[in-house]
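In: sequence first, then the predicted structure:
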Amino acid sequence: MDAIRFIVGTLLQVLLVTVFLLRVLLPLVRADSRNQLSQAVIRMTNPLVLPLRRVLPPIGKVDTASIVALLIVQAAAVALMWLLGGYPFVYTPAQFVTAVFLTLIRTILNFYIFALFLYVILSWIAPGTHSPGAALIDTLCEPLLRPVRRIIPPLGGFDLSALFVIIGLQALNIAIT
């Protein structure tokens, strides 16, 4: 049963929730909407976001329909994991809502930790490469790295900002757990 919970949880969090998380993040970081990966995220999330958009208009630059869709998908993932016994402590609606938000925050932190690792590896292996994936990762990571670079400039040609951001995100992840 643990293996089934692991597989289902991984598929739900890594594939489904992360795609809806990208739907929220890409406009916020002003990612290129012509990027093939951005278009794939939009196409995959449209069946849930477009009906919500008819009811929930955007507030300024924030797409409320995408945020609500992300929360719906995250709540469904937590509910399914609870049914499989993955969240034995969820007994009340307040505990359920807490589990949804904490799991979503951990997903966001883990997503950015993974994206930063990819960013660093791509900067070592293929610096300056123009690919849809590299462009998207660059667009997602730069808003986190820019403030740290102002405080800690590159030392001898080595940019350690990603290391400090990863350490900070991992510390937040541990604090939440």
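Out: All right, it came through fine.
In: only C-alpha atoms from now on, for both contacts and neighbour counts.
Out: Fine.
In: show me what the biggest helix by length in the chain packs onto, helices and strands only.
Out: Secondary structure of the chain per DSSP state H: the longest helix is helix 93-125. Other elements packing on helix 93-125 under the criterion 3 or more CA pairs under 8 Å, 6 or more residues apart in numbering; DSSP states H and E are helix 18-28, helix 64-83, helix 132-151, helix 161-176.
In: can you give me the offset of the shortest one from its chain's centre?
Out: A distance of 7 Å separates the centroid of the chain from that of helix 18-28, by CA atoms, centre = their mean, to the nearest Å.
In: from the contact counts, what lies against it?
Out: For helix 18-28, the elements it packs on are helix 36-55, helix 64-83, helix 93-125, judged by 3+ CA pairs under 8 Å, 6+ apart.
In: another structure for you, compare them:
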Amino acid sequence: MLNNAILFLLQAVFSILSFAFLLRFYFQLTRAPFQNQFAQLIVTVTNFAVKPVRRFLPSIGKVDLSTLLLGYLTQLTLTVATLWLKGFPVLIVGSHVWGVIFGVALIGITSISLSIFLYAVLIQAILSWINPHTPIAPILNSLTYPILRIFRKYIPPAGNFDLSPLVFIITAQLLLTTILIPLENNLLATL
């Protein structure tokens, strides 16, 4: 029972941290405005780790490698801790198993990244109907524009309705449920 409580707390904390590191990475990659309160919250929450790592791993152009690395390391730590708490002998396994663990962490980062964009598009679509001038709109626009632009090339508007968010949401859900989750489960089954 104690293991379940610790596992729950680890998953909650490390999942939120992975999400925050990756959100900061994508904010910087898409040049989202950081004057917003939500963006400032993400910066404040992640500064404790980003500032020290940036000393030895600087950004390359608009790609902030430190936040991407921290997101991956957080997910890797979560994967190892989860396996260890479930009784898997993490400390005495061979190199093949570590390759699987690194792969599971990479799939976790990919899933979180896809979820970030999925939720951003969904929230933006809902807010466009309710309150399109909300203070978070510039961040959502910056974050979703590069992805929706690709979909808008191939999907014309139907009347005054932009169907590209709907197509992206369906595509993202399809990728998560048919590729990423089964791939992660297959990798974990090999352990």
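Out: On my side now, so go ahead. None of the values given here were measured: they were computed from a predicted structure.
In: just the TM-score for the two chains, thanks.
Out: TM-score of the superposed chains, computed with TM-score structural alignment, normalised by the length of structure 1, equals 0.86; 173 aligned residues with a CA RMSD of 2.3 Å.
In: who wins for proximity to residue 42 of structure 1 among the helices and strands packed on helix 93-125 of structure 1?
Out: Nearest of those to residue 42 of structure 1, taken as CA to CA: helix 18-28 at 6.5 Å.
In: mind putting the helices and strands packed on helix 18-28 of structure 1 into JSON lines with distance to residue 158 of structure 1?
Out: As requested, those are exported to JSON lines (distance: least, CA to CA, whole Å):
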{"stretch": "helix 36-55", "distance to residue 158 of structure 1": "29"}
{"stretch": "helix 64-83", "distance to residue 158 of structure 1": "37"}
{"stretch": "helix 93-125", "distance to residue 158 of structure 1": "11"}
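In: now these in a markdown table, with distance to residue 150 of structure 1 and mean neighbour count?
Out: Shown next, in a markdown table, are the helices and strands packed on helix 18-28 of structure 1 (distance: least, CA to CA, whole Å; neighbours: other CA atoms under 10 Å):
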| stretch | distance to residue 150 of structure 1 | mean neighbour count |
| --- | --- | --- |
| helix 36-55 | 29 | 15 |
| helix 64-83 | 30 | 20 |
| helix 93-125 | 18 | 16 |
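In: which one, of the ones you listed, ends up nearest to residue 151 of structure 1?
Out: helix 93-125 (18.2 Å).
In: can you get me a residue count around residue 62 of structure 2?
Out: Per other CA atoms under 10 Å, the neighbour tally for residue 62 of structure 2 reads 12.
In: the helices and strands packed on helix 93-125 of structure 1: which one's closest to residue 1 of structure 1?
Out: Taking CA to CA, helix 64-83 is the member of these nearest to residue 1 of structure 1, at 11.6 Å.
In: which helices and strands sit right next to that closest one?
Out: Judged by 3+ CA pairs under 8 Å, 6+ apart, helix 64-83 of structure 1 is in contact with helix 2-10, helix 18-28, helix 36-55, helix 93-125.
In: want to throw the ones you listed into a markdown table with distance to residue 62 of structure 1?
Out: Putting the helices and strands packed on helix 64-83 of structure 1 into a markdown table (distance: least, CA to CA, whole Å) gives the following:
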| stretch | distance to residue 62 of structure 1 |
| --- | --- |
| helix 2-10 | 28 |
| helix 18-28 | 8 |
| helix 36-55 | 12 |
| helix 93-125 | 17 |
